[in-house]
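Peer 1: Prediction below, plus the sequence it came from.
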Amino acid sequence: METPQIFTTALFFEGQDEKLWPRRLLHVPSMTSVEREGEHTYLGVQKPDYNILSYTWGRYKISDGPTLQVKNIGWDIQPIDPLRFTVEDLETTLRVVSHGKPFIWIDIACIDQENYEVKMDEIGRQAGIFYNAKDAFIWLHGSSTQQLQRKFDHFFQLVARLDGEAVEEIAFDENTTITNNWEPDDAASEIFIGENTFLPHCIRDLDWINDMQRCLSGIIGDVWFSSLWTLQEASLRPDAWFISKEGSVIPRKGYAEVALMNLVHGMGEIERHLSKALYMNRPEEDHALDVVLPSLKVLESIVQRVGLGGWENPSTLYGSARFRECIDPLDRIYGIMQIFGFRLGAACDPSREYTLDNLEHQFATRINAGSPIMGQLFVHTEPVDLGKCWRISQNSHIRTALRLMSTMTLNLAQIRLDDSEQPVFAGPACDFRQIAQQWTMAEEKNEGWPFWGVDGAVHFIALDENEYWYSRIPEDLRHIETENFALNQSLSNLLLEISEDELQILLLGQLLDPEDEEEAFPPTMPGCVGILVRRVVFRERVAWQRLGLCVWAMDASREDTEGLWRTVEYALA
């Protein structure tokens, strides 16, 4: 095993040339697609400033109609249903996106849509193309400027109530207006979670919850939020500005225009408080919160389906991708791989044909090679075949609290392919019985370690859905959320009763506090991550089937018991 290394998602780009320049840029004044000369020269200009546009168009192609006229291209630009947007709408938008710069990048004018090899090479350059753009814009061509301004203003006002910042003006008559300041999220709240962790009042206000559901649904109802390719573009340029059907930026009261990051921040705030309300320990008798829990779960599902935020976690991204629309199933991988700097499948070798299974295998291999924690921080929500349990799939899911965790990790193991292209775990392992006993003793003596923002955290087990799960785990222990320590202890006890000695924990590494110095070890918040596995026979050899994910946090000195961890090299199933 190599020396343990601290990993951040920025290292996915290590060894990648993320600054590759596009093959073509559109020169807006002359509406000419200009091919690159050398590494980064266009019309004699080296490294020109250019802006970039993210929008949706593929699903609105029609067989006949007016098209955008672009010079110096050898492919046909497909006409678009004018009920969605007209050529004139697009031309106006391109001039807005140009924003005083002669060059922009837009896919239909800069990617040869009929040359597969060129197209796939350019798909493998998306990170560089978006990275090099000066400014980025998102065209929400389904709504007018006025409609979008109204929706966003309402959204930001609702979000502000989470921090007690919102102000409401109530007009009683022509001469009387009362300003109502919402109560802040402070100790006066009647809802508390854990120690010194309070929920804002609006979280138990059904009117606020329903209002937020309607508002958020109205915003993400635009087709841009349902496109798979825009999920990648959003993650590459979260600073992009929204523009309306008319090609106007969206004003915001008291601020600059509305950017994607404003929306991402707001949705992150919603998700953070939803996590506290839905999953952390709370008083058993809290009828006001119990009443709104079903509505809070609906709101949570809306936020998670959109997939904004959590971009640094591959499991989150791939899970969100299944809710997005695409024409080619292979785009489930091609449409998000550049978020992590990957060039997979035909983007590397267009001479071969690939299946989605081939691409998932490559995707999982690359993620686990970078960080086995990031490659395993998920649960399967549907059974998968032996041989694929170790890798993420379209039905992978990451629990809410884990979505919000640090993406800085300390790798203590490796998951790689052997000479026969089979996955192998190399690193520390221990019998499940031994580590479970440590958890129990720590729990009994309240020797947990502060983690997930909760004092006394000990452990959490998230099981994959498979035949083991269905046949041996009762309903009340199948979907335990992170902070329900009592049920997690019950699950540990059950596994000890039914598993005999067939279960082991493979230690992947630790989740670190990003505010720590990189050389700080042990970390101040030692969240250990491992996978729960059992011995099986696969392809006529002994292998270890992943059953789920384990995260635990307790005083590291407790784990120094001699002989607890041993170094192994296991085939994974």
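Peer 2: Now that the structure is in, tell me what you want to look at.
Peer 1: contacts, neighbours, all on C-alpha from now
Peer 2: OK.
Peer 1: Let me see the contact set for Lys19.
Peer 2: Ala127, Gly128, Ile129, Tyr131, Asn132 (Cα atoms under 8 Å, 6 or more residues apart in numbering).
Peer 1: among those, who's most crowded?
Peer 2: Ala127 (28 neighbours; other Cα atoms under 10 Å).
Peer 1: Which parts of the stretch 51-200 of the chain are strands?
Peer 2: Applying DSSP state E, counting those that start in this stretch to the stretch 51-200 of the chain gives strands spanning 103-105, 136-139, 167-173, 176-181.
Peer 1: Which secondary structure elements does the first one sit against?
Peer 2: Spelled out, it's strand 103-105. For strand 103-105, the packing partners by 3 or more Cα pairs under 8 Å, 6 or more residues apart in numbering; DSSP states H and E come out as strand 24-27, strand 50-54, helix 87-98.
Peer 1: And it, how far out from the chain middle?
Peer 2: With Cα atoms, centre = their mean, to the nearest Å as the basis, strand 103-105 stands 28 Å off its chain's centre.
Peer 1: now do the second one
Peer 2: The gap between the average C-alpha position of strand 136-139 and the chain average comes to 20 Å, counting by Cα atoms, centre = their mean.
Peer 1: who does that strand touch, helix- and strand-wise?
Peer 2: Using 3+ Cα pairs under 8 Å, 6+ apart: strand 136-139 touches strand 50-54, helix 87-98, strand 241-243.
Peer 1: for these, which one sits closest to Gly375?
Peer 2: strand 50-54 (28.5 Å; Cα to Cα).
Peer 1: I would like the residues contacting that closest one, please.
Peer 2: Residues from elsewhere that reach strand 50-54 (Cα under 8 Å, 6+ apart): 97-98, 101-106, 130, 133-139, 230, 233.
Peer 1: Ok, stretch 378-387 next?
Peer 2: 315, 392-393, 395-399, 462-467, 538, 545, 548-549, 572-573.
Peer 1: The contacts of Lys19 in helices, which ones?
Peer 2: Among these, the members falling in helices (DSSP state H) are Ala127, Gly128, Ile129, Tyr131, Asn132.
Peer 1: Might you report the residue contacts of the third one?
Peer 2: Meaning Ile129. Taking Cα under 8 Å, 6+ apart, one finds Lys19, Leu20, Trp21, Pro22 in contact with Ile129.
Peer 1: A further structure is provided below for comparison with the first:
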Amino acid sequence: MDLEEEERALGRWPRRLLYIPTLKSYPCEEGHCYNGFKEPQYDAITYTWGRFRLQESDQSNVVAAPIEITGTKSPWSIPRIDPKHFTASEFVRAIRTPTESHEGTGDSRSVDFIWLDVACIDQRAAEPRSAAEIGRQALIFHGARRVYVWLARFPTVHLEKMLTTIERGADYEKSESVEQHAVTKQYASELLSDPWFSSLWTLQETFLRPGAFLLSKDAKLISHSGETRVARYELTERRPTCYTFAFMNLIFSRWAQHCERNASGHHWTACQEMLNLIEERGLRRLMTGTELGMYEAALRRQTLYPEDRVYGIQQIFGFRLGKSSVSAQPGVNFTLEDLEDELGEALMVSKPVLSQLHVFKEPIPESRRWRFHTCSRVATNVSLRIVDPRDYGSYRRSRCSFWVDHGPSGSKPVLFSGMTIGFMRLLDGWKEMAEGLYPPFQAGSLLESWFPIRRRREMFICLDETEEALEAPATVHPLHGEMAGEWLSARHPSDDIRVLLLGLWGPSISMGLEEPLPIENGTFGLILRSCSAGTWARMGICQWDTANPQWTPVDFPIEHRNFLDGTSSDWVEQQGVFGYMG
């Protein structure tokens, strides 16, 4: 049976599961049976161990966890781990967690199966099924009843003390002294120093299952009191009363907001240190819950092999790339650049809007600006408007297409097709029309109290840091906003700067207010500069609001509506090359 047939038969089920009572790994057999159990419930553990794997000649007295691989003529060996990270007995204790009844998790029933990478994926190199299973992580983690985050460095009492102290520190109803703030920062630094927070693979796993429960070194869940404002805001009676990764990240989100508001006076140093710590671990991007934010966060995580920078996050996007694809040729090796190009192409083709919503913070060659790079950053203002459709009922509707020409020439040009408009015409039109998009707030309304002075919203413009853009005067930096747009227009008064309509975002969210907040519906554009006939170079991104029936006045001119959503005669259909692959 080839891999494609095998995976059709597997469906959503893992190739293997570990039977906890005997610590035996069983393959999936006909009817999705494991050791005679048909379609059993299973849990999963996210933990880190690759950096701590012992070589054959290291610490010969250290033994591996007593896991047996069944159903194969050539079982692989379970890795031995440096006991400074965790011992075999501690590992086994964590593995047995699902067999115990846990109150406060929302489901106290025990299960006898667990998905564990070292027991369920062949650890030997060049095994096609191992690579294929890596490409099925989303199915596996979504299929697990419950997922645990094993923080193998912290005993229960100490982990509980750290978490509760950090949670209390994020409580807006209380103000901390300088000494208390320092203690909280010390605990946060210690908690985030656990290797789990710097692993790339764990980033993907927690994106797939943010509700994973935190587990201490001695395999205990950590309960919280629910007494802080953070807990009261987030938790209900039906929610778990044990710490989850999502709740912990919410606490750090509140901390980030607190630090940004209070980064002055005697708290300045501590606030900056806390913000830097949260940023270094990529938690700010995890808070957004967006795929592109995860890609950026991945750049701050550690991997054992360079290629894992793609393999370790591909399932966030739902992709199976390189050797993890069922159609991959056995024995073919993929470099990190190969995989980054493949990821860039897959993202560009399947998610054209999302693929371009970033900016380069360092100059990138014109021919390579078509995809995300290590110097790319998700633009803050744009990212606030890219919410996860699963959570907010929003959508991103593409109005363009990208593709790579894999023709016989071998040059692999990257092409775009869609509606474009002159950049200066768009900016001038926005300034003229934007004032009428929003009605005045009703006298005495909540929104009037929030925004007592109503101003025209600026078009959001964020330029890439190209060699040209870096020549801009200091008044234009940072390279965003209408001032940057006016500077760019002045440098290119002709029509060689155009905007490709990427797509629209909507609908708006009322958020339970008497009037909808006028910040949701918008249009995204890609700023392109003409290099030669039919060839363009990316310069940055922009975003502007469009007419919304929930708040735009009924007398707002139809021609203005059409202009802002890309359907007026000012927009023309265009196709061109804006880079090359490889």
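Peer 2: Right, received. Where do you want to start? Please read these numbers as outputs of a predicted model, since none were measured by experiment.
Peer 1: about what we covered before: Arg84 of structure 1: which of the strands of the stretch 51-200 of structure 1 is closest?
Peer 2: That would be strand 136-139 among the strands of the stretch 51-200 of structure 1, by Cα to Cα, at 12.1 Å.
Peer 1: Over in structure 2, find the residue span the closest one aligns onto.
Peer 2: Mapping strand 136-139 of structure 1 onto structure 2 (TM-score structural alignment) gives residues 147-150.
Peer 1: The matching stretch vs structure 1 - mean distance after superposition?
Peer 2: For stretch 147-150 of structure 2, the mean deviation from structure 1 after alignment is 0.7 Å (mean Cα distance after the TM-score superposition for structure 1).
Peer 1: sec struct for Arg252 of structure 1, please.
Peer 2: coil (DSSP: H, G, I helix; E, B strand; the rest coil).
Peer 1: and the counterpart of it in structure 2, what does it touch?
Peer 2: Structural alignment (TM-score structural alignment) places Arg252 of structure 1 against His224 in structure 2. By Cα under 8 Å, 6+ apart, His224 of structure 2 lies in contact with Thr164, Thr241, Cys242, Tyr243.
Peer 1: Next: His181 of structure 2.
Peer 2: By Cα under 8 Å, 6+ apart, His181 of structure 2 lies in contact with Gly169, His267, Ala270.
Peer 1: mind checking which helix or strand Glu300 of structure 1 is in?
Peer 2: Using DSSP states H and E, Glu300 of structure 1 maps to helix 287-306.
Peer 1: Ignore what I typed, I meant Arg529 of structure 2.
Peer 2: strand 522-532.
Peer 1: Do you have the strands of the stretch 401-550 of structure 2 handy? List them.
Peer 2: Going by DSSP E, counting those that start in this stretch, the stretch 401-550 of structure 2 shows strands at 413-422, 460-463, 497-506, 522-532, 535-545.
Peer 1: Which positions within stretch 456-472 of structure 1 qualify as buried?
Peer 2: Across stretch 456-472 of structure 1, burial judged by 16 or more other Cα atoms under 10 Å covers Gly456, Ala457, Val458, His459, Phe460, Ile461, Ala462, Leu463, Asp464, Glu465, Asn466, Trp469.
Peer 1: The third one: what's it in contact with?
Peer 2: Put plainly, it is Val458 of structure 1. Trp439, Ala442, Glu443, Glu447, Gly448, Trp449, Phe485, Trp552, Ala553, Met554.
Peer 1: which residue in structure 2 lines up with Met441 of structure 1?
Peer 2: Match for Met441 of structure 1 (TM-score structural alignment): Glu432.
Peer 1: hmm, back to that, nearest to Ala347 of structure 1, out of the helices and strands packed on strand 136-139 of structure 1?
Peer 2: strand 50-54 (20.7 Å).
Peer 1: so the closest one corresponds to what in structure 2?
Peer 2: So strand 50-54 of structure 1 sits over residues 42-46 in structure 2, by TM-score structural alignment.
Peer 1: Just give me the mean distance for that stretch relative to structure 1.
Peer 2: Mean deviation for stretch 42-46 of structure 2: 0.8 Å (mean Cα distance after the TM-score superposition for structure 1).
Peer 1: if I read this right, Thr184 of structure 2 contacts Ile166, doesn't it?
Peer 2: Yes - using Cα atoms under 8 Å, Thr184 of structure 2 is in contact with Ile166, at 5.5 Å.
Peer 1: quick one: common contacting residues for these two?
Peer 2: Overlap of the contact sets of Thr184 of structure 2 and Ile166 (by Cα under 8 Å, 6+ apart) is empty.
Peer 1: Can you tell me how far the counterpart of Gly124 of structure 1 in structure 2 is from Ala298 of structure 2?
Peer 2: Mapped onto structure 2 by TM-score structural alignment, Gly124 of structure 1 lines up with Gly135. Per Cα to Cα, to the nearest Å, Gly135 of structure 2 is found 17 Å from Ala298 of structure 2.
Peer 1: before we move on, what about Pro473 of structure 2?
Peer 2: Taken as Cα to Cα, the span from Pro473 of structure 2 to Ala298 of structure 2 is 33 Å.
Peer 1: about what we covered before: and the contacts of Ile129 of structure 1, which of them are buried?
Peer 2: Applying 16+ other Cα under 10 Å to these flags Leu20, Trp21, Pro22 as buried.
Peer 1: Now do the contacts for the second one.
Peer 2: Which is Trp21 of structure 1. Counted by Cα under 8 Å, 6+ apart, Trp21 of structure 1 has contacts Glu39, His40, Arg125, Gly128, Ile129, Asn132.
Peer 1: Repeat the analysis, applying 10 Å as the threshold.
Peer 2: 36, 38-41, 47, 122, 125-133 (Cα atoms under 10 Å, 6 or more residues apart in numbering).
Peer 1: What residue in structure 2 is paired with it?
Peer 2: In structure 2, Trp21 of structure 1 lines up with Trp13, judged by TM-score structural alignment.
Peer 1: Going along the chain, name the strands of the stretch 301-450 of structure 1.
Peer 2: Secondary structure of the stretch 301-450 of structure 1 (DSSP E, counting those that start in this stretch): strands at 379-380, 396-397, 408-411, 414-417, 423-431, 449-451.
Peer 1: Can you point out the buried residues in the helix holding Glu300 of structure 1?
Peer 2: Neighbour-count burial for helix 287-306 of structure 1 [16+ other Cα under 10 Å]: Leu289, Val292, Leu293, Ser295, Leu296, Leu299, Glu300, Val303, Gln304, Arg305, Val306.
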